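Enquirer: with the sequence up front, the predicted model follows.
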Amino acid sequence: MDNEMSAPETKADLAQAFTDFMGAFEVFRETNDRRLAELEHKSGADVVTTDKLARVEAALDANQRRMDEMVLKSHRPSLGGAVVAGPNEHKAAFEGYVRAGNETGLRALEKKALTGGASDAGFTVPVEVEAEVMRRLTAISPIRSIAAVRQVSGATYKKPITSAGPVTGWVAETADRDVTDAPTLSELKFDTMELYAMPAATATLLDDTAVDMDQWLADEIETAFAEQETAAFVAGTGTSKPRGFTDYTLVEESSWSWGNIGVVKTGVNGGFPVSTPADKLIDLVYTLKAGYRQNAHFVMNRSTQAAVRKMKDGDGSYLWMPPAIPGARASLLNFPVVEAEDMPDIATDEPAIAFGDFRRGYLIVDRQGLKILRDPYSSKPYVLFYTTKRVGGGVQDFDAIKMLQFSA
């Protein structure tokens, strides 16, 4: 069954993991300082120092991943807690379907609820299972954790926006008021697309009454859903998947207009400027309006984060700082850093760093209902569980997200 650690073990191991992480960061800082000193006084850094720095960075990243996994595991509640009578009836019927393929209970419930429960489309999972899957996705999907999320019952969500507001102005108490123009409204449309996972179970697992099938299902599909979602939220084309924020037209901030994503260019193809590279990060930060900066995040992948982790300000202080406590985010220029592996690497013309208020800038639309279809035939002796959810996404405020593009 589940082999998660007890609460005392989790806390002790998490504390040790955080101590190891901070120790690795101190070694990284010392090694990188030595590398910078060698670059300043020699023609290049010593190969021994460079190799050590690479090893320390790998250890730092590994410690961060280990700590993140432990934090996630410690936050997972049991699905076997007290629930109201209605969901219990659904849960019992769902258990019979998953373990033995008995559809009678689920068909009766869906008929009572006046919903279509045709076996070729699958059956809706209990609400507590769906809620747990969505909670876990928020915890492990980097973009979902910072974006706006809206749940809908239909296939499409339409959001009206004001592209040109009414004329406004100051006026004296008794003065005549001019007739104001009506606001100009346009519409953003977010279609939900089908995302699926297909975990497999053995007959032995299904027969084992000690195994919590709800927990097993959530464990099996959370990572698969999170990885696919994140890839789409970052770089999806909008065809059969959500549209990612890097897929929109990129324009220099000086030419920015609604419907495009504004960029700051580094001035160097495929890299930062040799002199004062951190200035470009500062330029990116202050391209964003003050109202958006309050809740802004940096978004980049691991290799890009490794590059900015070596940068210092004019006083010799590192711009990147490790998290203050386990489960918190690292920061860059005092803004949280979100690591999304689907962000592009630093390369010519690539927008490898995003910065913005993603809660206002990017919208994720979830259609209610997580469905599952039991398939004992396609991969004998295993039983497959074709699990689907519908999700959409796209930029909803084009002024809330800016990108750093590595081009001249």
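Expert: Cool, got the structure. Numbers count the residues shown, from 1 in each chain.

Enquirer: okay, CA-based contacts and neighbour counts for the rest of this
Expert: Noted.

Enquirer: hey, where'd the strands end up in the stretch 101-250 of the chain?
Expert: All strands of the stretch 101-250 of the chain, identified by DSSP state E, counting those that start in this stretch, fall at 123-124, 148-152, 156-164, 184-191, 193-197, 200-201, 250-252.

Enquirer: distance to residue 377 and mean neighbour count added to these, as JSON lines?
Expert: Shown next, in JSON lines, are the strands of the stretch 101-250 of the chain (distance: least, Cα to Cα, whole Å; neighbours: other Cα atoms under 10 Å):
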{"stretch": "strand 123-124", "distance to residue 377": "18", "mean neighbour count": "24"}
{"stretch": "strand 148-152", "distance to residue 377": "34", "mean neighbour count": "15"}
{"stretch": "strand 156-164", "distance to residue 377": "34", "mean neighbour count": "13"}
{"stretch": "strand 184-191", "distance to residue 377": "33", "mean neighbour count": "15"}
{"stretch": "strand 193-197", "distance to residue 377": "17", "mean neighbour count": "18"}
{"stretch": "strand 200-201", "distance to residue 377": "12", "mean neighbour count": "18"}
{"stretch": "strand 250-252", "distance to residue 377": "48", "mean neighbour count": "18"}
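
Enquirer: of all these, which one comes closest to residue 53?
Expert: strand 250-252 (34.7 Å; Cα to Cα).

Enquirer: use this one as the comparison:
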Amino acid sequence: MSDLLTRALEKRANTWSQMQEIQATAEREGRSELTAEEREKWDRAETDLNAASQDIERMERMARLDTVQRDQLIVAGGPAEERGEVDQEAAYRDAFGAFTRRGMSGLDNEQRQLLMSNMSEVRAQATSPGTAGGYFIPTETLARMTETMKAYGGILSLANVINTASGNPLNWPSNNDTSNVGAILAENAQITEQDVTLGQKTLGAFTYTSKLVRVSLQLLQDDAFNIDTWLPRKLGERIGRAVAAHLATGAGTTEPEGLFTNATAGKTGTTGQTTSVIYDDLIDLIHSVDPAYRQSPTTRFVMSDSALKMVRKLKDGNSLPLWQPSTQMGVPDTLLGYGVTVDNGVPVPAANAKSIGFGDVNAAYVVRQVSGGQMMRLEERYADYLQVGFFGFLRLDAKPDDTSAFRVYAHSAT
């Protein structure tokens, strides 16, 4: 663990202790409200806590990316076949970087053939890639793009993600037989029949685009600027923001159906709880999910940062905080013993809103991606500006799978 990460974890733990001491002082003195000075200290500490949490998340994400890079870039010490695969990936990555900066005219024959073997259809009634080409983003860069999307949408990192080569409708059978039970059979009695009912679910492929970005030739020619990784990351951020909102609350018609959109309420707040939740509500929400799912290692809470701020202030019957910040790398913050994933696509606390989810998201939600992310380069269109156009796109669809695995907390209407 790096010294920076260690210090950030310690800072978050200390800040959280300070906040708890402020609240404990008010409780010892029998006050239901904080003084102006205490409120000022609390708000300042909460700002520091959020900043430290963001720093920790960023450093842990970079640590994961470093692991991906090392796994892909080691070329010595392994079997010849493995080295060949890594060499091929490195060659493609180098060719992609040259294509990003200089276009097809800046490639040698081997690089051109390598890219064209992975080239997608780029425009109607035209096959020449000289002026407009679309290519898969290299694995290393795609990992960064995907990590960026996960940062904007925590649901994506938890869901069951299926990658397919084409965007044809993807069908799979569904069945819920949990209401059917066996029976004792009397001697010489005939066994009764009870059929298994099957359904079918389908995933398509909506096309997400980053919109067009124009880059000057001067910037492309600047070898000191790592454009071939920086630009896909920026395009990924744009796509990630759009995907994140839909994975949480998408309507399911002209966009993916969100995890929270039609989720069953495991607990609804009582009258007056339009923007609040209490300890008992969270317990009821947990137990609205069957133990078969609660025991899964991927079961957790999902909520927005605004909802997390709300639950951070809750305590159990022994005046102990429900939320426990982690002080170790790789160990998540917990709420009532379960991990917490923050996704700001989830609705914030409000009347009738479903602001907190709980369950096994991997079992409850499936995401279908087609061919990974791709990027296109438009060379001639903006030649008179000495600019090159770029845009990224990703084909994706998603919908709930096992709806019994996930429940939500719904605020009261009034």
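Expert: Yep, it's here. All of these numbers come straight from a predicted model, not from anything done at the bench.

Enquirer: before we move on, back to that, for the strands of the stretch 101-250 of structure 1, which one sits closest to residue 170 of structure 1?
Expert: strand 156-164 (18.7 Å).

Enquirer: what's that closest one packed up against?
Expert: If contacts are counted by 3 or more Cα pairs under 8 Å, 6 or more residues apart in numbering; DSSP states H and E, strand 156-164 of structure 1 sits against strand 184-191.

Enquirer: residue 394 of structure 1 is nearest to which of the strands of the stretch 101-250 of structure 1?
Expert: Residue 394 of structure 1 sits nearest to strand 184-191 of all the strands of the stretch 101-250 of structure 1, at 6.9 Å, using Cα to Cα.

Enquirer: just want the angle from that closest one to strand 156-164.
Expert: 150 degrees (axes from the mean of the first three to the mean of the last three Cα atoms, to 10 degrees).

Enquirer: what is the neighbour count of the residue opposite residue 15 of structure 1 in structure 2 once aligned?
Expert: Using TM-score structural alignment, the partner of residue 15 of structure 1 in structure 2 is residue 6. The number of residues packed near residue 6 of structure 2 is 14, by other Cα atoms under 10 Å.

Enquirer: measure residue 6 of structure 2 to residue 216 of structure 2 for me?
Expert: Taking Cα to Cα, to the nearest Å as the criterion, residue 6 of structure 2 is separated from residue 216 of structure 2 by 41 Å.

Enquirer: which SSE is the residue nearest to residue 294 of structure 2 when sequence neighbours are not counted in?
Expert: Counting by Cα to Cα, 6 or more residues apart in numbering, residue 359 is the residue found nearest to residue 294 of structure 2 once chain neighbours are left out, at 6.6 Å. Using DSSP states H and E, residue 359 of structure 2 sits in strand 354-360.

Enquirer: quick one on the thing from earlier: please name the residues that touch the match of residue 15 of structure 1.
Expert: By Cα atoms under 8 Å, 6 or more residues apart in numbering, the residues touching residue 6 of structure 2 are 328-329.

Enquirer: so residue 9 of structure 2 is in contact with residue 332, correct?
Expert: No: Residue 9 of structure 2 is beyond contact range of residue 332, at 11.4 Å (criterion: Cα atoms under 8 Å).

Enquirer: need the strands of the stretch 101-250 of structure 1 in CSV (columns: distance to residue 73 of structure 1).
Expert: Converted to CSV, those look like this (distance: least, Cα to Cα, whole Å):
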stretch, distance to residue 73 of structure 1
strand 123-124, 26
strand 148-152, 23
strand 156-164, 33
strand 184-191, 32
strand 193-197, 21
strand 200-201, 22
strand 250-252, 38
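
Enquirer: follow-up on the earlier one: in structure 1, what residue corresponds to the residue nearest to residue 294 of structure 2?
Expert: Residue correspondence to structure 1 (TM-score structural alignment): residue 359 of structure 2 is matched to residue 356.

Enquirer: what number of residues lie near its match?
Expert: 26.

Enquirer: quick check, it in contact with residue 401.
Expert: Yes: shown here, residue 356 of structure 1 and residue 401 form a contact pair, counting by Cα under 8 Å, at 4.3 Å.

Enquirer: and for these two, which residues touch both?
Expert: Listed as contacting both residue 356 of structure 1 and residue 401 by Cα under 8 Å, 6+ apart are residue 288.

Enquirer: can you pull out the helices in structure 2?
Expert: According to DSSP state H, structure 2 carries its helices in the segments 3-28, 36-73, 80-102, 109-116, 139-152, 154-158, 217-220, 227-249, 279-287, 291-294, 305-312, 361-364.

Enquirer: by contact count, what packs against the third one?
Expert: With contacts defined as 3+ Cα pairs under 8 Å, 6+ apart, the secondary structure elements packing on helix 80-102 of structure 2 are helix 36-73, helix 109-116, helix 217-220, helix 227-249.

Enquirer: can I get those in CSV including distance to residue 172 of structure 2 and mean neighbour count?
Expert: Below are these laid out as CSV (distance: least, Cα to Cα, whole Å; neighbours: other Cα under 10 Å):
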stretch, distance to residue 172 of structure 2, mean neighbour count
helix 36-73, 31, 15
helix 109-116, 33, 16
helix 217-220, 45, 15
helix 227-249, 20, 22
